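*Asks:* here are the coordinates; sequence isn't available:
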């Protein structure tokens, strides 16, 4: 029976729930939300919705990202397309085809390279210097493979602050630090280090840095309910913060098993790390003391309304706000196809992290106000039960995607005989 259920899950991947994603322009000029195949953008500077000049995606979007200078935006997902947008016109300047579904994207800090990873663990690179205003978007290019995790889903992808390294995390609890090559066409063959210590899948990565430590340190979140601080150049584990117990206590409820970390975001000049945790109605703030190389729980910010469990968080480097989105696609809830709810936290001024005072903004006080919410959320009023269903759907989808399926020996042999690559070799 167990094998039968697993096969059913494999056959129904097209109905897999995709959690909503949020990304904020570095100067908070715009904010973008992806839910299902729908990409929604609002221009905060002009106070207007953005009309995209391309048809967008045909399947669930799994990753969105602004470049550090804000000039480029990348979206990618299950339709095996990576779309690179120019944010001044929101024109899709490049369409890149992936052989498999895309799970993560990253843009180098100088904006010269876009990297993306597929669900077979291969990382590709695209040189943005090939773009011109005359480049036809109808021509679909391919990326150049530079490294691989060998059939392990890559869950997160980041460039180091100085651009020397590309960091990849996967479903098998590994974090790999690779020297990014000067000639990307030759591949990335030099491994700097491995950051090993997580006992479950690594779900997200972020960098913490400040003026004293411009190179920064790496923080990672995992399915093992921990956030870890690393010296990524040497692979040394500096500190581990077990946030699962703290999150369960904050919500005054018993949870079975571990609470996976769903997203990380650094705020307040790297002295704070915001953490989204599965089943936590709100976010947790961790203090990060780079001089002492440690992490500590500062506070849990609860969202009083609904069952609000963020699926993605983000912030602008020049603003003192934290943006959160809760949502999921393909929900069978009355007339709701894709549920999205945005909340914004203020109070992240450059002060003592231990005394930070956060405030959940009312809808009318958020940047862009209700027009922004109408654009990015769609439906403003949603029943509480819909949020509970969304949280449960995202939890199950994350578990199905990142926790390895177990098969009997007989079932494994049967699946091997049905593999397409083996069939093709036999012909």
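*Replies:* Sure, I can see it. Please read all numbers here as calculations on a predicted model, not as lab measurements.
*Asks:* Going by C-alpha atoms from here, please, whenever you check contacts or count neighbours.
*Replies:* Fine.
*Asks:* How many neighbouring residues does residue 18 have?
*Replies:* By other CA atoms under 10 Å, the residues close to residue 18 number 27.
*Asks:* I'd say it and residue 397 touch.
*Replies:* Yes: counting by CA atoms under 8 Å, residue 18 touches residue 397, with 7.5 Å between them.
*Asks:* ranges for the helices of the stretch 251-400 of the chain?
*Replies:* For the stretch 251-400 of the chain, applying DSSP state H, counting those that start in this stretch gives helices covering 369-377, 384-402.
*Asks:* Could you dump those into TSV and include mean neighbour count?
*Replies:* Shown next, in TSV, are the helices of the stretch 251-400 of the chain (neighbours: other CA atoms under 10 Å):
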stretch	mean neighbour count
helix 369-377	19
helix 384-402	18
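*Asks:* Now do the same contact list for residue 78.
*Replies:* 59, 60, 61, 62, 100, 101, 102 (CA atoms under 8 Å, 6 or more residues apart in numbering).
*Asks:* Over to residue 70?
*Replies:* Contacts of residue 70 (CA under 8 Å, 6+ apart): 25, 26, 27, 87.
*Asks:* Below is an additional structure, to be compared with the one above:
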């Protein structure tokens, strides 16, 4: 079976789609004259984790030997006793690559997320194999439009990214709570293990989302959200200056959305039972859209809390908003709850920021990811067809001037083309047991056991 598409990013006009399938990026372009898709690029991460782990082990061995030698010399000096040479300790041994024991969770060598630069000349990806940021130049004149520019390893696994307003730097947030600024145009790779790459700011919790905003004077501010319900706004590049905190969330934040049509607005959501609308300039929580009743018809066993946190009736449910997106000029926000079939679309009053649900579109399968073609007023939803091999891979949703509707023609075209294009691809075709865990947001929830 074809592996479900984990995530997508679309160009502003919707003509180009970048898809993640396992550890591979596939690029497709919509030919409007022929009303069909064309494959224009691909790249797969063939990084061998063994060499990376081996290098880490060797460095740690070297550090430990130096530390032990320093301790031995200190003791010898204090005791004024000549040190005996330990030939066995000075002999350098080959590093042993750790092998997970029985019952250990599987280790996935997959691409985590994608982002386009603001001028759409660069594509950024986070690779799990060596915890790296991968930067591509996009050259649509070449047979393969993805031109690898740089692969920058990071100290910890990258989890979210964005670019500065001038596209000079990529801002990468990791699972350790740190944010790094990586030069987007230089091909030089900085050593990440000896202080060559220093974080520009840090949280005390896993970072889940980052965004760049600009004030009235054009100065940039960095918005960071974490697992501990914090949203922080920091001056950039003077990241030692915290502008403000946005308080009001009760659970982890999984997604941030900054609309182009509302320069003072910011939307956030995650493990709460509501979607938040903020005036980030004043720090005010403008509106909270309660989604409890909206999502209830679409909840199932997947949303039941673990047994140890259940009540006697086994009715405690837990759900989380996975993604929020918006458009360039349309004053709407779309979102979905993880492991459900419903896409919710809200109208926003750009003057006051209030959210009003106007449409609910039910898909045929659970939604995996959501992306927006900002200027084309189009949404792309990827679907989990792992238990329905003949099911849809994606669903396009477009604005027709009065409402959003599913674009059946484009859906069929994309589905048929990608199936035909990847039918013999050994990476895209997989067994059900080898499917990447498609639902990771709910695991961010903290309970008493954490």
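*Replies:* Great, that's in hand. Quick caveat: nothing in here was measured; it's all calculated off a predicted structure.
*Asks:* Could you get me the TM-score between them?
*Replies:* Superposed pair, TM-score by TM-score structural alignment, normalised by the length of the first structure: 0.73. Supporting alignment: 354 aligned residues with a CA RMSD of 3.6 Å.
*Asks:* Restricted to strands, list the contacts of residue 78 of the first structure.
*Replies:* The members of the contacts of residue 78 of the first structure that map onto strands under DSSP state E are 61, 62, 102.
*Asks:* Around the first one, how many other residues sit close by?
*Replies:* Neighbourhood size, residue 61 of the first structure [other CA under 10 Å]: 31.
*Asks:* Please pull up the equivalent of it in the second structure.
*Replies:* Per TM-score structural alignment, the equivalent position to residue 61 of the first structure in the second structure is residue 111.
*Asks:* Relative to residue 254 of the second structure, how far out is the residue nearest to that match when sequence neighbours are not counted?
*Replies:* Of all residues beyond its chain neighbours, the one nearest residue 111 of the second structure is residue 127 (4.6 Å), with distances taken as CA to CA, 6 or more residues apart in numbering. With the distance defined as CA to CA, to the nearest Å, residue 127 of the second structure ends up 19 Å from residue 254 of the second structure.
*Asks:* Please apply the same query to residue 188 of the second structure.
*Replies:* According to CA to CA, residue 188 of the second structure stands 32 Å off from residue 254 of the second structure.
*Asks:* Just want to know which of the two has more residues nearby.
*Replies:* Set residue 188 of the second structure next to residue 254 and count neighbours by other CA under 10 Å: residue 254 wins out with 26 against 12.
*Asks:* Assign residue 198 of the second structure to helix, strand or coil.
*Replies:* When classified by DSSP: H, G, I helix; E, B strand; the rest coil, residue 198 of the second structure comes out as coil.
*Asks:* still on that earlier bit, the residue nearest to residue 111 of the second structure: how many residues sit nearby?
*Replies:* Counted with other CA under 10 Å, residues neighbouring residue 127 of the second structure total 26.
*Asks:* Surely it and residue 114 touch.
*Replies:* No: Residue 127 of the second structure is beyond contact range of residue 114, at 9.7 Å (criterion: CA under 8 Å).
*Asks:* quick revisit: residues in contact with the residue nearest to residue 111 of the second structure?
*Replies:* Here residue 127 of the second structure is in contact with 23, 45, 109, 110, 111, 112, 133, 134, 158 (CA under 8 Å, 6+ apart).
*Asks:* if you set the cut-off to 10 Å instead, what comes out?
*Replies:* 23-24, 45, 47, 109-114, 133-134, 151-153, 157-159 (CA atoms under 10 Å, 6 or more residues apart in numbering).
*Asks:* out of the residues you listed, which are buried?
*Replies:* Among these, those scoring as buried are 23-24, 45, 109-114, 133-134, 151-153, 157-159 (criterion: 16 or more other CA atoms under 10 Å).
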